[in-house]
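**Student:** just coords:
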């Protein structure tokens, strides 16, 4: 990516996150990036095209993270697949926290662009997570839980800190960008996978109760 395009990306991210997409003008983006306003039309075909490129830039990398783990699913347990996905996604979102916030927020808006993104990217995300969880159930590694609700819970855990960073910092006094948070938060989601999804922990708990 050229330096000019990166400057426009960075400026748009800052303004979209602080003022919202509708509250930001192309002129403001050009001023923030210190570029000629005509360059935004040239590179991105206007504000709408700029938002689309920002979202695709994020989602291409996000799906690549999931797909890489998915390609190794035959040599890993379902639990290991979910662990690797969670760890890598948290690192990616932390390193791209402004972009993550923008994408997670914009996905909640019903537009033609978002519907296309749902079909192109988020349907693939669902397929990957669904297949891993179904494999875990078939292999008696995971409990027979409602798969779509389980996906919603897992996705909520992974995205919440980066969808609502202001809440995390101002109310919970936690900075989701810090490497310490990523490590600690991964450990907590890993515990959720153990306690909510994994059958082994049920057997351990039953055995423990029987002994006592």
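**Tutor:** Noted; the coordinates are in hand. If you're wondering where the values come from, they're calculated on a predicted model, not measured in any experiment. Residues are numbered from 1 along each chain as shown.
**Student:** going forward, measure contacts and count neighbours with C-alpha atoms only.
**Tutor:** Noted.
**Student:** Helices of the chain, start to end?
**Tutor:** Listed in chain order, the helices of the chain (DSSP state H) span 3-19, 26-33, 37-44, 46-70, 78-95, 97-106, 112-117, 123-138, 147-163, 165-170, 179-192, 199-211.
**Student:** any idea how far the second one is from the chain center?
**Tutor:** Pointing back at helix 26-33 there. 27 Å (C-alpha atoms, centre = their mean, to the nearest Å).
**Student:** which strands and helices sit next to that helix?
**Tutor:** helix 3-19, helix 37-44 (3 or more C-alpha pairs under 8 Å, 6 or more residues apart in numbering; DSSP states H and E).
**Student:** in it, what's buried?
**Tutor:** Within helix 26-33, the residues scored as buried using 16 or more other C-alpha atoms under 10 Å are 26, 29-30, 32-33.
**Student:** same deal with the longest one?
**Tutor:** For helix 46-70, burial by neighbour count (16+ other C-alpha under 10 Å) applies to 46-47, 50-51, 54-56, 58-59, 62-63, 65-67, 69-70.
**Student:** helices and strands around it, which ones?
**Tutor:** If contacts are counted by 3+ C-alpha pairs under 8 Å, 6+ apart, helix 46-70 sits against helix 3-19, helix 37-44, helix 78-95, helix 97-106, helix 123-138.
**Student:** how far off helix 26-33 does it point, in degrees?
**Tutor:** Helix 46-70 runs at 60 degrees relative to helix 26-33, counting by axes from the mean of the first three to the mean of the last three C-alpha atoms, to 10 degrees.
**Student:** orientation of helix 46-70 relative to helix 78-95 in degrees?
**Tutor:** Using the same axes, to 10 degrees: helix 46-70 against helix 78-95 is 150 degrees.
**Student:** Show me the contact partners of helix 46-70.
**Tutor:** Helix 46-70 has contacts (C-alpha atoms under 8 Å, 6 or more residues apart in numbering) with 9, 12, 25-26, 40-41, 44, 81, 84-85, 88-89, 92, 99-100, 103, 113, 121, 124-125, 128, 132.
**Student:** put this beside the first:
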């Protein structure tokens, strides 16, 4: 019972911190405000996270650990399906994961735009793994002639922009696609938009291959 109560306390701190960080920003939120919103003592935040900085590190790591699990599951499918289908399913799973944890996703994506030592250290680890897995999927697609050579770096930048934009620029998504990122249906509808781009890219490459 004791451990369960501790878990509940920690979970309340995390939930309250994410909400406040999204509303007021990381620097604009005090530890006392988090403790009050979570209905816990300030000392609990020090105990579990060693302060606000440790809490932020925990949130960023928590998000990307889950994100990496999605990537790894996507890579496992590569041995039993086409690279195209593997990539599309991976993108759907990422959008689903982001939407399920949309408050945390919003905070993390906004926070990683700030150049700090912590963010650089955390991001270098996760981005390296992400690039590696996407590289493997793309390489299999090239080997199977599903699509021809194209700059992986350009593709990565475009894909990352599409994945993060709903949380960095939700108003733009609303104005251009008439989709509301906070709505339950959003990630499925947005996936269709991203899928259209992916397929058009593959189809374009297939046309180039046929012309050779």
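**Tutor:** Structure received. Every value quoted in this text rests on a predicted model; they were computed, and no experiment measured them.
**Student:** Kindly reformat the helices and strands packed on helix 26-33 of structure 1 as CSV containing distance to residue 209 of structure 1 and mean neighbour count.
**Tutor:** Below are the helices and strands packed on helix 26-33 of structure 1 laid out as CSV (distance: least, C-alpha to C-alpha, whole Å; neighbours: other C-alpha atoms under 10 Å):
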stretch, distance to residue 209 of structure 1, mean neighbour count
helix 3-19, 51, 17
helix 37-44, 62, 15
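**Student:** just checking, what residue in structure 2 corresponds to residue 30 of structure 1?
**Tutor:** Using TM-score structural alignment, the partner of residue 30 of structure 1 in structure 2 is residue 35.
**Student:** cool, and residue 181 of structure 1?
**Tutor:** Residue 181 of structure 1 maps onto residue 186 in structure 2, by TM-score structural alignment.
**Student:** go on, residue 133 of structure 1?
**Tutor:** Aligned partner of residue 133 of structure 1 by TM-score structural alignment: residue 138.
**Student:** Report the contact partners of the closest residue to that match other than its chain neighbours.
**Tutor:** Spatial nearest neighbour of residue 138 of structure 2, excluding adjacent residues (C-alpha to C-alpha, 6 or more residues apart in numbering): residue 83 at 6.8 Å. Contact partners of residue 83 of structure 2, counting by C-alpha under 8 Å, 6+ apart, are 137-138, 140-141, 146.
**Student:** how close does the aligned partner of residue 83 of structure 2 in structure 1 sit to residue 8 of structure 1?
**Tutor:** Using TM-score structural alignment as the criterion, residue 83 of structure 2 maps onto residue 78 of structure 1. Distance, residue 78 of structure 1 to residue 8 of structure 1, using C-alpha to C-alpha, to the nearest Å: 40 Å.
**Student:** Equivalent analysis for residue 145 of structure 1, please.
**Tutor:** 45 Å.
**Student:** same check, this time on residue 136 of structure 1
**Tutor:** From residue 136 of structure 1 to residue 8 of structure 1 the distance is 44 Å (C-alpha to C-alpha).
**Student:** Check residue 23 of structure 1 too.
**Tutor:** Distance from residue 23 of structure 1 to residue 8 of structure 1, by C-alpha to C-alpha: 17 Å.
**Student:** How many residues are close by residue 86 of structure 2?
**Tutor:** 21 (other C-alpha atoms under 10 Å).
**Student:** wait, residue 153 of structure 2
**Tutor:** Every residue meeting other C-alpha under 10 Å relative to residue 153 of structure 2 is counted, giving 11.
**Student:** which position in structure 1 aligns with it?
**Tutor:** Checking TM-score structural alignment: residue 153 of structure 2 goes with residue 148.
**Student:** Could you report the distance from that match to residue 24 of structure 1?
**Tutor:** With C-alpha to C-alpha as the criterion, residue 148 of structure 1 and residue 24 of structure 1 are 36 Å apart.
**Student:** now residue 50 of structure 1
**Tutor:** With C-alpha to C-alpha as the criterion, residue 50 of structure 1 and residue 24 of structure 1 are 12 Å apart.
**Student:** Could you identify the residue of structure 2 that aligns with residue 92 of structure 1?
**Tutor:** Correspondence of residue 92 of structure 1 to structure 2, assessed by TM-score structural alignment: residue 97.
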